[in-house]
Structures are given as structure tokens and as C-alpha cells.
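S.K.: Got a predicted structure here, sequence first:
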Amino acid sequence: MSLTLTVSDEVRALVPGFTHLAVEAHGLVNGPSDEASSALLDDATRRLAERLDGQAPDKDPHIAAWRAAYTAFGAKPSRTRNSAEALARRALADGGLPRVNRIVDAYNAISVAHLIPAGGEDLDRVQGAMSLVRATGDEPFVTMAGGEETVEHPEPGEIVWRDDAGVTCRRWNWRQGPRTRIDHDTVNVIFLLESLAPMARGELMAAGTELAESLEKLSPGVRITVGTPA
């Protein structure tokens, strides 16, 4: 891995069952959603429905663990849902999953199929190392509001991903900022797959391997490194 990722001791102490897996990809070819990326989303929705067997996503033990983690750092999990639960709810609703672009579709499919939060950051826009920390409340989070760029700040104690320039994702994996977001010109990406107990490390690794396989099909020639769960 060329990008340094760290998890603070404060986060480890608050949520001791947290594990993450990094998948780094170089030489991706992105573009609008197409038949291949849509097929990944459709298959993920089918697998999700089989896994839940008629239950709501929050009844799944892994999603329940994420809700407890959000409560632990002061977030309301029914109002600011983790990304896996939010996507799962959309997948099962009328209209289904959004089609964003080929790369985002690929990791959204992994998130839904495995019920794990998954995100992607444009490596060429990340500044320095990335860390999962409890915010002081002073960190800048650049986002869009009403079509205008604006700067927000996380709440003190909120768990955030950040780099040297500021927060890249608020409330752990709730809302990503536009600075490092994947767009049609993105070619190099760090994907972060995140799990909590009771999910086994082997299942997280299987999700990372599946993501790598999907990216290789969408972008032949891409160079991918799958880390080990940490």
C-alpha cells in the first residue's frame, strides 16, 4: 500500500471490534454507469434480499453493531445511518440503487451484497496520510450546500476519516466530501471496507477480493493491491 492509514487509539478504545481493509487500485478506467456495473448492483440487491429474508436491514447483526457504534460516539443511528444501512434500504425500496458511475457502482455493490460500509477516495486528491479519529470539532469539512462550496466542522468526539487537509468523511462513513470523491476522471483509488464484530475477518477479506475481481472486469489492466484486515 502506498497510502498510510491509521486508526487512533481513541477509536479503538470506543469500538474495540472495528476492523478495516484497504484495496488500492491504480489505472482504473471510469465512466458513466453501464450494463456491466448495473448488473453488479442488480446481483447485489438479489443477494441482500436473500440474506435479510424479509427482515429490515437494521435487524442484521452487523448493521445492529454499527448502530451501537454510532450511538457510542453520540450520533443518532436512525437519523444518520451508516452507509451500508442507507444503501441497503435504498436497494429494497422502489427505484432501487442509484447508478452513479462504474467505479462507485462496483463498491456500492460490494457494500450491499456483504452489508458492510465501503467507500472510495480519489488517491490523487488525498493529501498526506489518512486517519480515523475522534474529531476535536475544529477540522474543516468542505461540502456543497445550495450549489455553493461551504465549510462545516464535525462535532467534538465525532468519529471521522481525515487527511492532512481536513475531514474526508463525516460520522465515520455517513457523508463523504466532494474533494476526494470519485468522478469520471478518477484513475487511482483507495477503497476502504469496514467491519465490526460479530463479522469475521474472513468475510471482510472475501468482500475485498470480490471488489478486486469486479474492478478487474470493469477496468482490464488495473493494478490492485488488497491489504490485510487491520
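M.R.: Thanks, I have it.

S.K.: hey, let's count contacts and neighbours off CA atoms from now on
M.R.: Noted.

S.K.: hang on, residue 90 is in a helix, isn't it?
M.R.: Yes: according to DSSP: H, G, I helix; E, B strand; the rest coil, residue 90 belongs to a helix.

S.K.: Residue 77 is in contact with residue 70, correct?
M.R.: Yes: Residue 70 lies in contact with residue 77 (C-alpha atoms under 8 Å); the separation is 5.9 Å.

S.K.: If you count surrounding residues, which of those two has more?
M.R.: residue 70 (22 against 17; other C-alpha atoms under 10 Å).

S.K.: Can you tell me how far the more buried one is from residue 227?
M.R.: 26 Å (C-alpha to C-alpha, to the nearest Å).

S.K.: what does residue 134 give?
M.R.: Distance from residue 134 to residue 227, by C-alpha to C-alpha: 24 Å.

S.K.: how about the helices in this structure?
M.R.: 9-14, 35-52, 61-72, 83-92, 102-114, 201-218 (DSSP state H).

S.K.: Which of the residues in the third one are classified as buried?
M.R.: Right, helix 61-72. 62-70 (16 or more other C-alpha atoms under 10 Å).

S.K.: Pull the most distant pair out of those.
M.R.: 62 and 70 (12.6 Å; C-alpha to C-alpha).

S.K.: Pick the one among the buried residues of helix 61-72 closest to residue 210.
M.R.: Once C-alpha to C-alpha is applied, the member of these that ends up nearest residue 210 is residue 62, at 19.0 Å.

S.K.: Contact partners for that closest one?
M.R.: 115-116, 195-199 (C-alpha atoms under 8 Å, 6 or more residues apart in numbering).

S.K.: Try it again at 7 Å.
M.R.: Applying C-alpha atoms under 7 Å, 6 or more residues apart in numbering, we find residue 62 in contact with 196, 198-199.

S.K.: want to compare, so here's the second one:
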Amino acid sequence: MQFRHHPRLRADFPTLVAGTLRLDGVTPDAPADPSPWLDRARARLAGTAEGQLPAVQAWRRAFAAMGLKPTQYRCASESLLRRLRREGDLPSLHPLVDLCNAVSAAYAIPVAALDLDRITGDLEVRRAAGTERYDTFGGDVEHPEPGEVVFVDGAGRAHARRWTNRQSGWSAIGAGTRRAFIVTEALHEDAADDVAALLADLAGALRATWPAATLVEDRPAAAAQA
């Protein structure tokens, strides 16, 4: 499976930096420990509201540029930080999801984890035609608005809506997941350094949690390198 951002999308968002991980050998009963990154996120929230963090502000500007109200549709990392601030913790869903969510909150950068076996062909981040199929976590089927930024595979299935706002239930990590594709994207000034650090932290956590698994890391890619 090849992953890419459409050239027009990269042209519209020239500061975009993305990096990916592929993990083969996921199990649902691994003893993951997300607490170090949740503690780091709590420490950041103690001094700064999530909406003031540079990484979050960059996504708010991107959502506004896409015609979305940033306080109605938030990037995934901002939503996690809001929940962490309000509730003091994040729910435990699956060891892989828990680690990805915790590292995402620590860096305030969205991290998406997808079941690789639920993706058909290549995966591209592009503007929707409006015909793509999106399966919600509740089992409903939606069709993205034309021009909306989505993750689309070779079968025309949308695995995320509004870019980093909401993933699909179709490829959500679950008990049966064995192979995962993880992507992180950032737009702020220090995105290249922060994405590289995020990937290093997450890769280390994944190796510690699934030492027998195969992990492949792609170096962060900036728009100018596409």
C-alpha cells in the first residue's frame, strides 16, 4: 500500500509535514503504558490552553481555510487534549490506540492508526468528489461533501473525514487488527522537528509493547519533498 498527499493539497498547504509507521504483529492484549505521554500532555495543559498551542493553531487555520468552523470541527489532537483537560484522563480502547492517543496529546499533533487489512489499494489524502463512502463508528454510511479533505483508498472508501477531524469506523483498530498503518501530520513552524520526535517516541513505545512485531518507519516528508 502506497500513501500520499495529492499534489494540489500539498500546494494549498505548503507547510505540511507527514510521517508514517507500519506495524505488523499487533495483538490486543499487550501491556501498553501510555502514562509518560499523558503526563507530558497534562504538564503542557497546566500552562497553556490547547487552543493556544502552535500545532493546534496551525490546524485551526487550515480548517478555516477549508471553510470549516475551527471550534466546531477540531483536529483529533485538539479533541484529545480537550478531553484530557476536562476529564483528567483518556479512555482505554486498545493498546495501540491508547499509545497513539497519548503521544498525539503529548505533541498536540494528530496521529491516525488504521487497520491496514481494511484498506484497499493505495491511500491518498485529497479533496473528495462527494461519491466516496464513509462508514461511521455507529454503522451509518455518509458521503463527504465535494471538496472536503478525506483519506481515500483504491475502492473509493473514505477512511477519514475533514482531514484530521474524524476517522472511519471501517478501518478502526480493533481486537482483530494484526497490521496497522499509522500516519501523523503537522502544519506548524516546527513541524519537521516535532513530527520526527513524535515518530521516534511512538516507535520506541511500539517496539517496547510488541517486541516481536515488525515496525517500518517512513521519514517525515515535507511538502517541498513531494
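M.R.: Noted; the coordinates are in hand. Here the structure is a predicted model, which means the values were calculated and not measured.

S.K.: care to give me the TM-score?
M.R.: Once superposed, the chains reach a TM-score of 0.92 (TM-score structural alignment, normalised by the length of the second structure), with 220 aligned residues with a C-alpha RMSD of 1.5 Å.

S.K.: Looking at the contacts of residue 62 of the first structure, which are in strands?
M.R.: Under the assignment DSSP state E, those contribute nothing to strands.

S.K.: Would you mind checking those for buried ones?
M.R.: Here, 16+ other C-alpha under 10 Å leaves 196, 199 buried among the contacts of residue 62 of the first structure.

S.K.: sorry, back to before: could you dump the helices of the first structure into JSON lines and include distance to residue 169 of the first structure?
M.R.: Output for the helices of the first structure, formatted as JSON lines (distance: least, C-alpha to C-alpha, whole Å):
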{"stretch": "helix 9-14", "distance to residue 169 of the first structure": "15"}
{"stretch": "helix 35-52", "distance to residue 169 of the first structure": "23"}
{"stretch": "helix 61-72", "distance to residue 169 of the first structure": "14"}
{"stretch": "helix 83-92", "distance to residue 169 of the first structure": "11"}
{"stretch": "helix 102-114", "distance to residue 169 of the first structure": "15"}
{"stretch": "helix 201-218", "distance to residue 169 of the first structure": "20"}
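
S.K.: Minimum distance to residue 160 of the first structure: which of those has it?
M.R.: The nearest among those, by C-alpha to C-alpha, is helix 9-14 at 9.7 Å.

S.K.: what does that closest one correspond to over in the second structure?
M.R.: Taken onto the second structure by TM-score structural alignment, helix 9-14 of the first structure occupies residues 7-12 there.

S.K.: Kindly report the same for stretch 153-160 of the first structure.
M.R.: With TM-score structural alignment as the criterion, stretch 153-160 of the first structure aligns to 143-150.

S.K.: Would you mind measuring the gap between the ends of that stretch?
M.R.: End to end - C-alpha to C-alpha - stretch 143-150 of the second structure spans 11 Å.

S.K.: For that stretch, list every residue counted as buried.
M.R.: 143-145, 148-150.

S.K.: what's that stretch in contact with?
M.R.: So stretch 143-150 of the second structure is contacted by 125-134, 158, 160-163 (C-alpha under 7 Å, 6+ apart).

S.K.: 6 Å instead, please
M.R.: Contacts to stretch 143-150 of the second structure, defined as C-alpha atoms under 6 Å, 6 or more residues apart in numbering, come from residues 125-130, 132-134, 160-163.

S.K.: how distant is it from the center of its chain?
M.R.: Relative to its chain's centre, stretch 143-150 of the second structure lies at 18 Å (C-alpha atoms, centre = their mean, to the nearest Å).

S.K.: and if you look at stretch 55-63 of the second structure?
M.R.: With C-alpha atoms, centre = their mean, you get 14 Å for stretch 55-63 of the second structure.

S.K.: Check the mean deviation of it from the first structure.
M.R.: The superposed stretch 55-63 of the second structure is, by mean C-alpha distance after the TM-score superposition for the first structure, a mean 0.5 Å from where its aligned residues fall in the first structure.

S.K.: Look up the counterpart of that stretch in the first structure, residue range please.
M.R.: The aligned range for stretch 55-63 of the second structure is 62-70, by TM-score structural alignment.

S.K.: Then stretch 164-175 of the second structure?
M.R.: With TM-score structural alignment as the criterion, stretch 164-175 of the second structure aligns to 173-184.

S.K.: Please state the offset of that stretch from the chain centre?
M.R.: The answer for stretch 173-184 of the first structure is 10 Å, by C-alpha atoms, centre = their mean.

S.K.: For that stretch, measure first residue to last.
M.R.: First-to-last distance for stretch 173-184 of the first structure - C-alpha to C-alpha - comes to 22 Å.

S.K.: Run the chain-centre distance for stretch 190-208 of the second structure.
M.R.: On C-alpha atoms, centre = their mean, the centre of stretch 190-208 of the second structure falls 13 Å from the chain's centre.

S.K.: before we move on, what about stretch 100-120 of the second structure?
M.R.: 4 Å.

S.K.: how about it, aligned to which bit of the first structure?
M.R.: Under TM-score structural alignment, the match for stretch 100-120 of the second structure is residues 107-127.

S.K.: For that stretch, which outside residues touch it?
M.R.: 40-41, 44, 47-48, 83-84, 88, 163-164, 180-182, 188-194.

S.K.: can we see that at 8 Å?
M.R.: Under C-alpha under 8 Å, 6+ apart, the answer for stretch 107-127 of the first structure is 40-41, 43-45, 47-48, 62-63, 82-85, 87-88, 91, 104, 163-165, 173, 179-182, 186-195, 207, 210-211.

S.K.: again with stretch 78-98 of the second structure
M.R.: Residues contacting stretch 78-98 of the second structure (C-alpha under 8 Å, 6+ apart): 26, 28-32, 34, 38, 41-42, 45, 50-51, 56, 101, 105, 108, 113, 173-175, 206.

S.K.: buried ones in the match of stretch 100-120 of the second structure?
M.R.: 107-123, 126.

S.K.: Over to stretch 192-205 of the first structure?
M.R.: Within stretch 192-205 of the first structure, judged by 16+ other C-alpha under 10 Å, the buried ones are 192-196, 199, 201, 204-205.

S.K.: Including distance to residue 3 of the first structure, could those go into CSV?
M.R.: As requested, these are arranged in CSV below (distance: C-alpha to C-alpha, whole Å):
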residue, distance to residue 3 of the first structure
192, 12
193, 15
194, 17
195, 20
196, 23
199, 25
201, 21
204, 20
205, 19
